[in-house]
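# Sequence below, structure please.
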Amino acid sequence: MISVVIPLYNKEASIAQSLKSVLSQEYDDFEVVIVDDGSTDGSVSIVEAMNNPRIRLIKQENGGPSKARNAGVKNAKGEWILFLDADDEFLPGALEYFAKNINKHKDTSFIFAPFYTSRCGNKKLACKYQEGVVENPYKEHFFGRILPRTGAFVCTRELCLKEPFNENIRRFEDLEWLYRIYKHTKIYKIPTPVLTTNIDFSAASRARKDIKEDFLGHLDFNGKSFWEKMALYAFYLGERNYYPEQCRKLYPGLHRRYDWLLLYKLIHFLK
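So this is what the prediction gives:
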């Protein structure tokens, strides 16, 4: 069974459509675990009104997406977990496609696929993959050749219990989680898109007041491989302007690592 885990917080404008995209799947060996994270709008009423036996609704006080996902995993009955954001939509056949690849690649615990982005009605493919094992995920992530995202990957419940989401992080918590599981998880990429992510509803780009609620506030370069360091550094370069003062205090020497900056630019130049 695949458990579709949906963290829900004030998504009354999109949750019905997201759920319809799940419940309309022809593949039927799945459940939907919705964790309401203290919504203050009509999101919960919309879910309850659907009255579908596949849906289990769990309510908790607001604790952020990581806490909601972890709660969903703990309550899930399936051996495989698929995290879906409450404003994204599965494409037809998505669950069946994942199920076929789960059965085909029994030696892996993480399988991901391409997805579309939609903004103001304009839809485009965010990434393309050739099927196969990802040998060095940090390197591939650094060059933007892979882009796993919630809704477009499936992983084992065992992996999620072993490596839960960091509940202190509310921005880029999924990236922090990915960088942890990359260390010890065989991951497999498949070529057919499975999801449309609706950027119109997304609030992920908004910086937090406290950098410690952002993955950017938890970067650790000690004991990391070369490509993991480069992936972390690339993330730092892309996000540091959101927290200029906090970054200087937290990473006093990093903004002066001109050797790393030169190496970063050289790698991109030579790729």
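# CA atoms for contacts and neighbours, from now on please.
Fine.
# residues contacting residue 161?
70, 73-74 (CA atoms under 8 Å, 6 or more residues apart in numbering).
# Out of those, which end up buried?
Neighbour counting by 16 or more other CA atoms under 10 Å classes 70, 73 among the contacts of residue 161 as buried.
# Tell me the one among the contacts of residue 161 nearest to residue 99.
Taking CA to CA as the measure, residue 99 sits nearest to residue 73 out of these, at 18.2 Å.
# Quick check, that closest one in contact with residue 160.
Yes. Counting by CA atoms under 8 Å, residue 73 touches residue 160, with 7.0 Å between them.
# got any residues that touch both of these two?
By the contact definition CA under 8 Å, 6+ apart, residue 73 and residue 160 are jointly contacted by residue 81.
# want to put them side by side, so please do this one too:
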Amino acid sequence: MITILTATYNRYTTLPRLLKSLREQSSKEFEWVLIDDGSSDETQHFVNELKETNLGFELTAVRQNNAGKHAAINSGVVAAKGNWIFIVDSDDALLPDAVETVLASVAAATSSTVGLCYRKAYFSGELLGNEIKTAEPSLISTPTEAGKLFKGDLAYIFRTEVMSKFPFPIFEAEKFVPELYIWNKIGDVGDVVFFTRKVIYLCDYLEDGYSRNFSRHLRANPKGFFIYYWSQFLREKTLFYKVKNLIRSAQCLLYMLLGRP
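The predicted model follows:
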């Protein structure tokens, strides 16, 4: 069994779409761990209704005070019962064969494999990022290098035992740490298999999401971004990327000195 982990905050309007996609999975060999990060909308009403519904899979719902997606993921990892964790955002959805596809890859994974990664597409069907034209359907890489190759968000699945060793750091009064900071740490201890063409995940970028509000989140979470950019500065091999991450690190230090707006 795998764990589908969803951290949600004020996504009452999109959660039904995700739920529908989970109920339509060709394989029900999964549990859904839903972490409500202190929502102020009707999310809890939605969760209470779910608890009274025969979903066809196990649901674990946890509510916590608003602390950010990274903290909610930490809580979800603790609550997870599956051997692998598939992180699915609350405003996204899965294709019907997603769980079946992941389970097949899990069955074929070697002991050195710590992560699996698939492609995402927009709800329109358009692929996120580059179309990869290779003879092989998969490759082994690091999350950082894969980001340069694919040029688009990817759907990650990690071993639960490995994720539990690398919780997101928590900084007082901050609510965000880039996920790649932890994904890279996981990739340092084993192989991450990237499937170059297989799409299992559908998404959009909402107006209030992190991707559309990068500058504001950087100013509000300088410590969380600093540890990410500094780690990237140390990790990168080329001068261009080292300088890019060094500049971002300096920007974060400046925001720390000036204080958050």
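# Can you give me the TM-score here?
The TM-score (TM-score structural alignment, normalised by the length of the second structure) is 0.79; 241 aligned residues with a CA RMSD of 3.0 Å.
# Restricted to helices, list the contacts of residue 161 of the first structure.
In helices, defined here by DSSP state H, the members of these are 70, 73-74.
# any idea which of these is closest to residue 22 of the first structure?
In terms of CA to CA, no member of those lies closer to residue 22 of the first structure than residue 73, at 17.5 Å.
# Identify the residue of the second structure aligned to that closest one.
Alignment note: residue 73 of the first structure maps to residue 77 in the second structure; criterion TM-score structural alignment.
# How about its match, nearest residue that isn't a chain neighbour?
Counting by CA to CA, 6 or more residues apart in numbering, residue 164 is the residue found nearest to residue 77 of the second structure once chain neighbours are left out, at 6.4 Å.
# Now do the helices for the stretch 51-200 of the second structure: every range, in order, please.
For the stretch 51-200 of the second structure, the helices defined by DSSP state H, counting those that start in this stretch occupy 69-79, 98-108, 143-150, 160-163, 179-188.
# about what we covered before: as a markdown table, the ones in helices among the contacts of residue 161 of the first structure with distance to residue 236 of the first structure would be great.
A markdown table is the format used below for these (distance: CA to CA, whole Å):
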| residue | distance to residue 236 of the first structure |
| --- | --- |
| 70 | 26 |
| 73 | 30 |
| 74 | 32 |
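# Spit out the contact partners of the most centrally placed residue in the second structure.
Nearest to the mean C-alpha position of the second structure, counting by CA atoms, centre = their mean, stands residue 87 at 4.8 Å. Shown in contact with residue 87 of the second structure (CA under 8 Å, 6+ apart): 4-6, 155-157.
# Please identify the residue in the first structure that aligns with it.
The alignment partner of residue 87 of the second structure in the first structure, by TM-score structural alignment, is residue 83.
# sec struct for the residue lying closest to its match once chain neighbours are set aside, please.
With CA to CA, 6+ apart as the measure, residue 5 is the residue that lies nearest to residue 83 of the first structure, at 4.8 Å, once sequence neighbours are left out. Here residue 5 of the first structure is recorded as strand under DSSP: H, G, I helix; E, B strand; the rest coil.
# For residue 5 of the first structure, which residues are in contact?
32-35, 69, 72-73, 76, 81-84.
# so where do the strands sit in the second structure?
2-8, 30-37, 58-64, 84-87, 93-94, 113-122, 138-141, 154-159, 191-203 (DSSP state E).
# TSV please, covering those strands and showing distance to residue 250 of the second structure.
Formatted as TSV, the entries for the strands of the second structure read as follows, by distance: least, CA to CA, whole Å:
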stretch	distance to residue 250 of the second structure
strand 2-8	30
strand 30-37	30
strand 58-64	33
strand 84-87	31
strand 93-94	37
strand 113-122	31
strand 138-141	28
strand 154-159	28
strand 191-203	30
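# Show me the one of those that comes nearest residue 19 of the second structure.
strand 93-94 (8.0 Å).
# Any idea how far that closest one is from the middle of the chain?
13 Å (CA atoms, centre = their mean, to the nearest Å).
# And stretch 122-139 of the first structure, end to end?
Stretch 122-139 of the first structure has an end-to-end distance of 30 Å (criterion: CA to CA, to the nearest Å).
# Mind listing what's buried along it?
Neighbour-count burial for stretch 122-139 of the first structure, counted by 16+ other CA under 10 Å, picks out 127-129, 137-139.
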